[in-house]
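In: next one to model:
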Amino acid sequence: MDALYSIILGIVEGITEFLPISSTGHLIVAGELLRGSLAPNWTKEMSSAFEVIIQGGAILSVLVYYWKDFLKVRDIPTDATQRQLWTSVIIGCIPAVVLGVLFGSTIKRLLFTPSVVAWALIVGGILIWLVESRRVTPRVHRVEEITPIKALGIGAVQCLALLWPGFSRSASSILGGMMMGLDRPTATQFSFYLGFLTLGGAALLDLVKSREVLAQIGVLNMALGIGVSFIVAYLSIGWLLRFVSTNDFKPFAVYRVVVGVIILALIATGVLSNASLA
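Out: Have a look, this model is predicted:
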């Protein structure tokens, strides 16, 4: 049953990590609902550490999907376009890294509750709808055109996901990109690049901090979660890029509001505990 729990969370992570619907929100709610029946021997600490580690599969999927683009890093010394792109990616990660180092543990301890996630989903859905309703002509159509200043602005908006669990890193970075004049596909692609560094750093840090807890989970369960997450996330990346090429994000806005309301209803009826999940 532990293996089934690992597989299900891997699927949830893979589907939700890069869609603007909050992987953190879905994972902590799914973990709370399923842990008692499928993994009764897992503590909340084990589930919390596992949820971060399986992000490694999603991170790897970005590397594999964009492997040709990542190889261009070697051209940075001679290619000004590549220098600007990867400088912008690094600058875009800085706000979240600083905030995470200073307040990450506190936020995780105090705010990782289903009700916080539910309201983050609802408010984020409303913001997505409002941003999509603006009649603004995008000015940036390639990730190579993103300046460090724009990247810093996107990175600042991305911090919403860290400050408010359930808001969604993908949603905040994509919204930030669109507010900075990026078209949807470009904002989505840049969000993938930011995620590769920010999520990768978080996973490595948690691997070091939680190594004793992860030992209790077992290599097989971690391999299943990471492997399933990789496969599903890789498919999700391709699907999302195709979707945003011809559609806006309003369907995700509606989905977020509906799921947020459902979570609040589960809490109100006692089906879901609102205790801290960290």
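
In: all contacts plus neighbour counts: C-alpha atoms, from now on.
Out: OK.

In: and whatever helix or strand residue 194 lives in, what other elements does it pack with?
Out: Assessed by DSSP states H and E, residue 194 sits inside helix 184-209. Using 3 or more C-alpha pairs under 8 Å, 6 or more residues apart in numbering; DSSP states H and E as the contact test, the elements touching helix 184-209 are helix 44-53, helix 55-65, helix 80-111, helix 169-179, helix 219-244.

In: what residues of the helix or strand that it is followed by count as buried?
Out: Later in the chain than helix 184-209, the nearest helix or strand by DSSP H and E is helix 211-217. Across helix 211-217, burial judged by 16 or more other C-alpha atoms under 10 Å covers 213-214, 217.

In: which one of those sits closest to residue 203?
Out: Ranked by distance to residue 203 (C-alpha to C-alpha), these are led by residue 214 at 12.2 Å.

In: before we move on, back to that, angle of the helix holding residue 194 against helix 169-179?
Out: Counting by axes from the mean of the first three to the mean of the last three C-alpha atoms, to 10 degrees, helix 184-209 lies at 140 degrees to helix 169-179.

In: could you give the angle of helix 184-209 to helix 55-65?
Out: 140 degrees.

In: and the angle for helix 184-209 with helix 219-244?
Out: Put simply, helix 184-209 runs at 170 degrees to helix 219-244, going by the same axes, to 10 degrees.

In: got the buried residues for helix 184-209?
Out: Buried-residue list, helix 184-209, by 16+ other C-alpha under 10 Å: 184-200, 202-203, 206-207.

In: now the other sequence, so there's something to compare against:
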Amino acid sequence: MDMYEKLESLKSNIRSLESVAVAFSGGVDSSFLLKVAYDVLGENVVAVTARSSTYPEREYREAVEFAESYGIRHQVIVSEELEVEGFSDNPINRCYLCKNELFTKIKDIAQKANLKNVIEGSNYDDLADFRPGLAAVSELGIASPLREALLTKEEIRVLSKEMGLKTWDKPSFACLSSRFPYGEKITVERLRMIDQAEQFLLDLGFKQVRVRYHGDIARIEIHEKEFAKLLNPEITQIIYTQFQQIGFLYAALDLKGYRTGSMNEGLHNKPGI
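Out: Next up, the predicted model:
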């Protein structure tokens, strides 16, 4: 099945849902899902975006701008993960705790708005990584139309470009909590450090960045094609100085480069994974 057939399958599935609340972060996948849902269901669609300390302000602004640009109804809620019991301890099932709390709130919103379903934007590629949040999605009866249509990240980008969505080449994003090794305490201050460090790299022109928290050390992940830029002595000094001002004692470049889920790479040695 090619991506256009998958797109038609997606539209058919969404049409059968009749009315939906879309969990909308403003990222590539949820933006694509929201626009397709709006094209199919029109006013029977509400986008729901959660604000929290794990969600950078730039992502929130872009989500608001996207919904406004198409005239899509948009509701913003507060969903502070650090207030969820056990979340700040950063256990292996951290994402489950987050998604369970988030989607419970979105289901309540959908019910009050007389919307029949809640949908979220995980794609087919997400099945290849360790994603405990998908268990909460399943338990709460949240639909995942992109996964059901077998749409991959690359296909979503291509289709988004053809649809004229400015998010088609937006860098991939995951909540800031994913920057911490499991078991490392997550705090508002540490989240702020990560947010500021990543924003600084983005402001320098790096396209896809992650700053992973390892105590005094900030481990920088960027695409390999941007290594030469970062290793320019002038740039490295600027980054080192700024990261120290943010609160990191050391800054290190990950020689494997950017990849999603790098904090999951050691999980095969853990029981039950």
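
In: please state their TM-score.
Out: With the length set by TM-score structural alignment, normalised by the length of structure 2, the two chains reach a TM-score of 0.26; 121 aligned residues with a C-alpha RMSD of 6.1 Å.

In: which one of the helices and strands packed on helix 184-209 of structure 1 is the most hemmed in?
Out: Mean neighbours per residue, mean count of other C-alpha atoms under 10 Å, is largest over those for helix 169-179, with a mean of 27.

In: now do that helix: which elements does it pack against?
Out: helix 114-133, helix 148-163, helix 184-209.

In: could you rerun that using 6 Å?
Out: Helices and strands touching helix 169-179 of structure 1, as assessed by 3 or more C-alpha pairs under 6 Å, 6 or more residues apart in numbering; DSSP states H and E, comprise helix 148-163, helix 184-209.

In: show me how far the last one is from its chain's centre.
Out: Right, the one you point to is helix 184-209 of structure 1. Its chain's average C-alpha position is 8 Å from that of helix 184-209 of structure 1, according to C-alpha atoms, centre = their mean, to the nearest Å.

In: tell me the angle that helix makes with helix 80-111.
Out: 60 degrees.

In: so helix 184-209 of structure 1 versus helix 114-133, what angle?
Out: Going by the same axes, to 10 degrees, helix 184-209 of structure 1 makes 160 degrees with helix 114-133.

In: one more: the shortest one?
Out: Between the axes of helix 148-163 of structure 1 and helix 114-133, defined by the same axes, to 10 degrees, the angle is 150 degrees.

In: who are the packing partners of helix 148-163 of structure 1?
Out: helix 80-111, helix 169-179.

In: of all these, which lies closest to residue 52 of structure 1?
Out: Ranking those by proximity to residue 52 of structure 1 (C-alpha to C-alpha) places helix 80-111 first, at 12.1 Å.

In: who does the closest one touch, helix- and strand-wise?
Out: Partner elements for helix 80-111 of structure 1 (3+ C-alpha pairs under 6 Å, 6+ apart): helix 148-163.

In: mind listing what's buried along the helix it packs on?
Out: 148, 150-163.

In: got the contact list for that helix?
Out: 88, 91-93, 95-96, 167-169, 172-173, 176-177 (C-alpha atoms under 6 Å, 6 or more residues apart in numbering).

In: adding distance to residue 36 of structure 1, write those residues out as JSON lines.
Out: Below are these laid out as JSON lines (distance: C-alpha to C-alpha, whole Å):
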{"residue": "88", "distance to residue 36 of structure 1": "44"}
{"residue": "91", "distance to residue 36 of structure 1": "41"}
{"residue": "92", "distance to residue 36 of structure 1": "39"}
{"residue": "93", "distance to residue 36 of structure 1": "36"}
{"residue": "95", "distance to residue 36 of structure 1": "37"}
{"residue": "96", "distance to residue 36 of structure 1": "33"}
{"residue": "167", "distance to residue 36 of structure 1": "26"}
{"residue": "168", "distance to residue 36 of structure 1": "26"}
{"residue": "169", "distance to residue 36 of structure 1": "28"}
{"residue": "172", "distance to residue 36 of structure 1": "32"}
{"residue": "173", "distance to residue 36 of structure 1": "34"}
{"residue": "176", "distance to residue 36 of structure 1": "38"}
{"residue": "177", "distance to residue 36 of structure 1": "39"}
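
In: what's the farthest-apart pair in the residues you listed?
Out: Of all the pairs that those form, the one spanning the most space (C-alpha to C-alpha) is 88 and 167, at 23.1 Å.

In: would you state the helices of structure 2 in chain order?
Out: 3-17, 28-41, 57-70, 94-112, 133-139, 145-148, 153-162, 188-203, 227-230, 233-246 (DSSP state H).

In: just to revisit the earlier point, out of the helices and strands packed on helix 184-209 of structure 1, which is closest to residue 257 of structure 1?
Out: helix 169-179 (13.6 Å).

In: so how far is that closest one off the chain centroid?
Out: Distance, centroid of helix 169-179 of structure 1 to centroid of chain: 11 Å (C-alpha atoms, centre = their mean).

In: also stretch 149-166 of structure 1?
Out: 12 Å.

In: just to revisit the earlier point, tell me which of the helices and strands packed on helix 169-179 of structure 1 sits nearest to residue 259 of structure 1.
Out: Nearest to residue 259 of structure 1, of these and by C-alpha to C-alpha, is helix 148-163 at 17.2 Å.

In: before we move on, back to that, got the helices of structure 2 as a markdown table, with mean neighbour count columns?
Out: Converted to a markdown table, those look like this (neighbours: other C-alpha atoms under 10 Å):
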| stretch | mean neighbour count |
| --- | --- |
| helix 3-17 | 16 |
| helix 28-41 | 22 |
| helix 57-70 | 15 |
| helix 94-112 | 19 |
| helix 133-139 | 16 |
| helix 145-148 | 21 |
| helix 153-162 | 17 |
| helix 188-203 | 18 |
| helix 227-230 | 15 |
| helix 233-246 | 15 |
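
In: that's all I had, so thanks and see you.
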